[in-house]
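Peer 1: Have a look at this prediction, sequence included:
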Amino acid sequence: MTVRLEPGTAAPDFSLLDQDGETVRLSDLRGEKIVLYFYPAAMTPGCTTQACDFRDSIASLQGSGYRVIGVSRDEPAKLAEFRDRDGLTFTLLSDPDHSVHTAYGVWGEKMNYGKVVEGVIRSTFVIDAAGSIAIAQYNVKATGHVARLRKLLGIDA
């Protein structure tokens, strides 16, 4: 059974490599508001749609004080290719053993084309400046998710 995070709980810390092979630690980002989203795989149709929506909304999110970070199981080289191919302007992190996915409750059973499979549950977390979960959204849809998140956060386009 996957444990899901609730608002008010501490965001699990992590240390992962980004698209450039640099280490990113959540603890080093204290004092910043973070939109941390988990997606199944770089350069797939749904994940590209979602990433491009974040890219297209980055000015309004950053203008409201949020830093966007995407996490997948892809290796840094593939994340760099994804960033370059789609002009992504935010950090992408590699979690190949899905340990951070598990800590956030986004690795587990899900329905995929009518079958139960184990994998990434597309999810988004807003982490406040103190390092606590402010919003936890599981099973989000790739299309329209960023617009709904902005509305929830009170951020205009």
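Peer 2: That came through fine. Numbers count the residues shown, from 1 in each chain.

Peer 1: drop to CA atoms for contacts and neighbour counts, all remaining ones
Peer 2: Noted.

Peer 1: Next up, the contacts around the residue lying closest to residue 55 once chain neighbours are set aside.
Peer 2: In this structure, residue 55 finds its nearest non-sequential neighbour in residue 88, 5.6 Å apart by CA to CA, 6 or more residues apart in numbering. Shown in contact with residue 88 (CA atoms under 8 Å, 6 or more residues apart in numbering): 51-52, 55, 82.

Peer 1: Pull up the gap between residue 33 and residue 126, please.
Peer 2: In this view, residue 33 and residue 126 are 7 Å apart by CA to CA, to the nearest Å.

Peer 1: typed the wrong thing, it's residue 34
Peer 2: According to CA to CA, residue 34 stands 6 Å off from residue 126.

Peer 1: just residue 90 next, same as before
Peer 2: Note on residue 90: its distance to residue 126, by CA to CA, is 15 Å.

Peer 1: Same check on residue 134?
Peer 2: Counting by CA to CA, the gap from residue 134 to residue 126 is 5 Å.

Peer 1: nearest residue to residue 27 other than its sequence neighbours?
Peer 2: Spatial nearest neighbour of residue 27, excluding adjacent residues (CA to CA, 6+ apart): residue 13 at 6.2 Å.

Peer 1: Correct me if wrong: the one you found contacts residue 28.
Peer 2: No - counting by CA atoms under 8 Å, residue 13 stays clear of residue 28, with 9.6 Å between them.

Peer 1: Could you look up the SS state of the residue nearest to the spatial centre of the chain?
Peer 2: Centroid-nearest residue in the chain: residue 37, 1.3 Å away (criterion: CA atoms, centre = their mean). Following DSSP: H, G, I helix; E, B strand; the rest coil, residue 37 is assigned to strand.

Peer 1: structure B:
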Amino acid sequence: MTSSPWTACKGQEYPLSNFKDKVILIVNVASKCGFTSQYAGLEELYKNITAKHPDQFVILGFPCNQFGGQEPDAEAEIVAFCERNFGVTFPIMQKIEVNGDNAHPLFEWLKEQKSGLLGLKRIKWNFEKFLIGKDGQVKGRWASVTGPASLEKEILAELEK
């Protein structure tokens, strides 16, 4: 896994080395999308798993405005929206691009490791999900239509390894 530092929306640095030996679910998110309600499912998944496996699992949400302009707000407004409307407690990271010339290196790496439907590398829409195992390898990739609750079994399997 890449070791690039990240700045969370609340101004706190998050080097990826902070997540060594943890299972990570990485999601590109947006506040004005038909899938925005998945924030609630992601938060429920996060709370359920961290209750059983404290400090072993994290969800990282990466806001992105590349799909229909559905994340136009500044980072502080995004965090406030997530907390106010969905009670989000998992980290919402800096706003990034996931496709194209300005795609963040983490998402370039994720797409290279695990292609999507029909072998396509690019992120198709908001709320695509990548699961990283404790070993730092990409274990799975799911499209936007895959609800967070359906990932619990795979996440728990990775935590048991």
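Peer 2: Structure received. Everything numeric here is computed off the predicted structure, so don't read it as measured data.

Peer 1: After superposition, what's the TM-score here?
Peer 2: With the length set by TM-score structural alignment, normalised by the length of the first structure, the two chains reach a TM-score of 0.67; 131 aligned residues with a CA RMSD of 2.9 Å.

Peer 1: returning to that earlier point: map the residue nearest to the centre of the first structure onto the second structure.
Peer 2: When the second structure is aligned by TM-score structural alignment, residue 37 of the first structure is paired with residue 27.

Peer 1: With residue 17 of the first structure instead?
Peer 2: Correspondence of residue 17 of the first structure to the second structure, assessed by TM-score structural alignment: residue 7.

Peer 1: for residue 56 of the first structure, same thing?
Peer 2: In the second structure, the residue matched to residue 56 of the first structure (TM-score structural alignment) is residue 44.

Peer 1: Show me the contact partners of the one helix or strand that match maps to.
Peer 2: Per DSSP states H and E, residue 44 of the second structure falls inside helix 38-52. By CA under 8 Å, 6+ apart, the surrounding residues in contact with helix 38-52 of the second structure are 56-59, 82, 86-90, 127, 147-149, 152, 156.

Peer 1: Mind checking which of these land in strands?
Peer 2: When DSSP state E is applied, these are split such that 57-59 fall in strands.

Peer 1: Now which of those would you call buried?
Peer 2: Buried residues within those, counting neighbours by 16 or more other CA atoms under 10 Å: 57-59.

Peer 1: What ranges does the second structure have for its helices?
Peer 2: Taking DSSP state H as the criterion, the second structure contains helices spanning 38-52, 75-86, 105-113, 152-160.

Peer 1: so can I have TSV of those showing distance to residue 123 of the second structure?
Peer 2: Formatted as TSV, those follow (distance: least, CA to CA, whole Å):
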stretch	distance to residue 123 of the second structure
helix 38-52	17
helix 75-86	21
helix 105-113	8
helix 152-160	21
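
Peer 1: Dump those helices into JSON lines; add distance to residue 142 of the second structure and mean neighbour count as well.
Peer 2: Listed next are those as JSON lines, based on distance: least, CA to CA, whole Å; neighbours: other CA atoms under 10 Å:
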{"stretch": "helix 38-52", "distance to residue 142 of the second structure": "13", "mean neighbour count": "18"}
{"stretch": "helix 75-86", "distance to residue 142 of the second structure": "22", "mean neighbour count": "16"}
{"stretch": "helix 105-113", "distance to residue 142 of the second structure": "11", "mean neighbour count": "17"}
{"stretch": "helix 152-160", "distance to residue 142 of the second structure": "12", "mean neighbour count": "14"}
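
Peer 1: nearest to residue 31 of the second structure, of those helices?
Peer 2: Closest of the helices of the second structure to residue 31 of the second structure is helix 75-86, at 7.1 Å (criterion: CA to CA).

Peer 1: State the distance from residue 123 of the second structure to residue 49 of the second structure.
Peer 2: 26 Å.

Peer 1: before we move on, the earlier item: let me see the contact set for the match of residue 17 of the first structure.
Peer 2: Contacts for residue 7 of the second structure (CA under 8 Å, 6+ apart) come out as 13-14, 93-94.

Peer 1: picking up where we left off before, comparing residue 33 and residue 126 of the first structure, which residue is more hemmed in?
Peer 2: A direct count of neighbours by other CA atoms under 10 Å for residue 33 of the first structure and residue 126 places residue 126 higher, at 24 against 21.

Peer 1: Tell me the counterpart of that one in the second structure.
Peer 2: Here residue 126 of the first structure is matched to residue 131 in the second structure, going by TM-score structural alignment.

Peer 1: surely that match meets residue 27?
Peer 2: No - between residue 131 of the second structure and residue 27 there is no contact under CA under 8 Å: 9.0 Å.

Peer 1: picking up where we left off before, would you turn the buried ones among the ones in strands among the contacts of helix 38-52 of the second structure into JSON lines with distance to residue 109 of the second structure?
Peer 2: Output for those, formatted as JSON lines (distance: CA to CA, whole Å):
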{"residue": "57", "distance to residue 109 of the second structure": "20"}
{"residue": "58", "distance to residue 109 of the second structure": "19"}
{"residue": "59", "distance to residue 109 of the second structure": "18"}
